[in-house]
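J.: give me coordinates for this.
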Amino acid sequence: MRKFHLTTIWGIPIRVSLSLLIFLPVLAWLISSTAQIEVYAGIVSVLTGTQLDLARLQAGSTPWLVGGAAAIGLFASVALHELGHSYAAMRYGLETESITLWILGGLASFKTIPREWDREFWIAVAGPITSVLVGAVCYAALLLLPANATVVLFVVGWLAVTNIVLAVFNMLPAFPMDGGRVLRALLARNRPYASATRIAARIGTVFAVLFAVVGVLSFSPLLLLLALFIYGAATGESRTVALADLLEGLTVGDVARPATATIEASATVEELVDRMFADRTTEFTVTDGGDVVGVVTVQDFRALSKAEREADSVADLMETDLPRFEETVGAFDALVELDTGGSGAALVDGPSGTRVVSRQDFSSAMEMRRLIGNSGPF
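T.: Purely as a prediction, here's the structure:
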């Protein structure tokens, strides 16, 4: 979904998702409802010892003013929560690429996720700690504000309560929420990181199912959306960590294969088809005067007619804008770049010349590591 740049703090771009811009008026409307104002006015009255004037809060356009200010304040609090994570990461020398505010809260995107349990622990708890501090500051302000500042008292009191609720909710062990990451960090103290991730992810999927059930029973679309997010993120990160674990210690040079199945760029597609049948392979490295220039697979010509196969050359079909890696690049980093760019293969440069690495090569390498263990390059 489209994102808009809001500001930059500590060199970290703060972005706002279109989903949040659409949701903010809805949230303001929900907060401004009579029932919400009555509930939170009662809570603020208990916190301050001063009875808030409900008639004043509900007069004219005041409910919309209260709802809008509270909604904006909430997402400002979420931004501070994510900055808390980012500050802790900076203390460990880790880079935060961006912070995105969206319909379900905020997401701090880190360049790398630390595998040291203590680092992940403190980065994860830094967000809820920040929310508690923001709630405490709002509560202190609540005690200092004059009793006749009804609207300001309500908004500040609402933010005090909501920040504490935000901190508590985020500490639920529903991976990849903060509590789930804390759980993984604690599990990783005495077991492999991949195993800790699998356990935390399974617990996260259980919470996702619970949120979905409650969302259906309470007719809450947000809880259903949260359930989908947790389920997708938990299973996705578990899979990513498993891949990284299988490729740990390997470079893309270890995975790449020699360019044995080659065909000249000037060859016709019909010649390519004949070679595929003869050599029993569906992928060829394309060369031009001995230099590797691309890759061609059976999918590249499957939709062509017989006349087109005879007229077109391999150069017309081959994939040429392939990523290039030095053979010393980590295998997992190369695989991530392939996935990000949507490429099926990449060229690998080294002292012995240019080779090709495909997704199938990564799959074969991971299967070998799974069978023989992660003792090192094979």
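
J.: switch to C-alpha atoms for all contacts and neighbour counts from now on
T.: Fine.

J.: in this structure, which spans are strands?
T.: 3-9, 12-17, 96-102, 105-110, 262-264, 283-288, 291-297, 324-326, 345-350, 353-358 (DSSP state E).

J.: so where do the helices sit in the stretch 251-378 of the chain?
T.: 252-255, 269-279, 306-311, 314-317, 331-341, 359-372 (DSSP state H, counting those that start in this stretch).

J.: among the strands of the chain, which is nearest Trp158?
T.: Closest approach to Trp158 among the strands of the chain (Cα to Cα): strand 105-110, 16.8 Å.

J.: one more, for comparison:
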Amino acid sequence: MRDFTVGSVWGIPIRINVSLVVFLPILAWIIGSGTQIDVYAGIVNTFSPTQFDAATLTAGSTPWVIGAGAAVGLFASVGVHELGHAWAARRYGIGTQSITLWLLGGIAALDEMPREWNREFWIAIAGPITSVLTGVACYVVLLAVPASAPVVGFVFGWLVVTNVLLAVFNLLPAFPMDGGRVLRALLARSRPYESATAAAARFGTGFAVLFAVVGVLNSAPMLILLALFIYGAASTESRTVMLQGLLTGLTLRDVARLDAESIDADESVSAFTDRMIRDRRTVYPVVDAGETVGVVTLDAVRRTDAADHDTTRVREIMVDDLPRVPIESDAFEAFVELSAHPSGYAFVADGGAVVGLVSPEDFAHVLQFRRDGVEVGPREAF
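T.: The predicted model follows:
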């Protein structure tokens, strides 16, 4: 879904996802209707020097003003929470690409997630600490608001409670929420980072199931959406960390096929099909005048009419817009770049010349070897 950049802090773009634009009026309506104002008025009155009368707060259009102010204040607080993460990351020399506010809260996209336990601990816990400090700041404002402005005072009192709840909720060990990252950091003190991630991810999926059950039993769609997000994010990050661990210490030279036999771009698809059957291979680099210009696969043949195989040239069905990745690139970074390309393939370049081809299958083989404890070394020359 589309994001809108609304400003920047410390050079970090602050973005609002379209899901939040749609959800904010709904949240304002939820806060301003029903019994929420009555309930929160009772809570705020326990610590506020000014006592708020629920009847005054729910008269006329006042609830909708409160709802709008509280909804905007909530997501402003979420933005400040994410800035807390960004500030802590900056202390360790880690940049933040952007902060995005969306339906389920906020996401600070760091340039990298540190593997050192103490760095991750402080970056993760900085968000909840910032939320508590934001709640304290809202309380100071509440003390300064005159009794003649009950709506303003109540909204800031509501934000005191909400920021404290935000801090507590984020500290639940539901990886990849803040508490889950704190848990991983603590586990990583005494075990490998990959093992700590797997354990934290199991906690995350457990909480996702719990949230889903509670959401279904209480007809709470937001809790169900949160459960789906946590489950998906925990599983994805766990797999990513596992892959990164298995590829640690390897470069693209160790993964890529540098000895693959090629096929001429002017060969017919029919001849290419015979070649695949003979060699029992389904992927070939394509060369033209001695230069590697693309890749052709069995899938490309399947998309070609069988009646045209004799007249169609390989160059007509090959993929030629592949990215070029330097041969000494970190294997994991190359894997990420490869995953982002629609074809799944990339040229391997050495000094500007194409010397090989790398595919998801190459990474799959290397990963299997590493799982089995087999050392992986460079392939032969192309």
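
J.: any idea what the TM-score is?
T.: Here the TM-score for the pair of chains, by TM-score structural alignment, normalised by the length of the first structure, is 0.97; 377 aligned residues with a Cα RMSD of 1.3 Å.

J.: ok, back up a step: columns mean neighbour count and distance to Phe110 of the first structure on top of the helices of the stretch 251-378 of the first structure, output as a markdown table?
T.: Listed next are the helices of the stretch 251-378 of the first structure as a markdown table, based on neighbours: other Cα atoms under 10 Å; distance: least, Cα to Cα, whole Å:
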| stretch | mean neighbour count | distance to Phe110 of the first structure |
| --- | --- | --- |
| helix 252-255 | 22 | 23 |
| helix 269-279 | 16 | 44 |
| helix 306-311 | 13 | 47 |
| helix 314-317 | 20 | 38 |
| helix 331-341 | 16 | 15 |
| helix 359-372 | 15 | 25 |
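
J.: redo those helices as CSV? Include distance to Arg15 of the first structure.
T.: Listed next are these as CSV, based on distance: least, Cα to Cα, whole Å:
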stretch, distance to Arg15 of the first structure
helix 252-255, 34
helix 269-279, 47
helix 306-311, 48
helix 314-317, 39
helix 331-341, 20
helix 359-372, 33
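
J.: which of these sits closest to Val16 of the first structure?
T.: Among those, helix 331-341 sits nearest to Val16 of the first structure (Cα to Cα), with 22.1 Å.

J.: give me the angle between the closest one and strand 345-350.
T.: Per axes from the mean of the first three to the mean of the last three Cα atoms, to 10 degrees, the angle that helix 331-341 of the first structure makes with strand 345-350 is 140 degrees.

J.: ok, average deviation of helix 331-341 of the first structure from the second structure?
T.: Taken against the second structure, helix 331-341 of the first structure registers an average deviation of 0.9 Å after superposition, with mean Cα distance after the TM-score superposition for the first structure.

J.: on that earlier part again, adding mean neighbour count and distance to Ile203 of the first structure, write the strands of the first structure out as TSV.
T.: TSV is the format used below for the strands of the first structure (neighbours: other Cα under 10 Å; distance: least, Cα to Cα, whole Å):
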stretch	mean neighbour count	distance to Ile203 of the first structure
strand 3-9	12	31
strand 12-17	19	28
strand 96-102	21	24
strand 105-110	18	20
strand 262-264	20	48
strand 283-288	20	41
strand 291-297	21	41
strand 324-326	18	38
strand 345-350	22	35
strand 353-358	20	34
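
J.: can I get those in CSV including distance to Thr197 of the first structure?
T.: Shown next, in CSV, are those (distance: least, Cα to Cα, whole Å):
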stretch, distance to Thr197 of the first structure
strand 3-9, 30
strand 12-17, 27
strand 96-102, 21
strand 105-110, 17
strand 262-264, 41
strand 283-288, 35
strand 291-297, 36
strand 324-326, 29
strand 345-350, 29
strand 353-358, 27
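
J.: out of the ones you listed, which comes closest to Leu243 of the first structure?
T.: strand 353-358 (15.3 Å).

J.: that closest one: average distance to aligned residues in the second structure?
T.: After superposition onto the second structure, strand 353-358 of the first structure sits on average 1.5 Å from its aligned residues (mean Cα distance after the TM-score superposition for the first structure).
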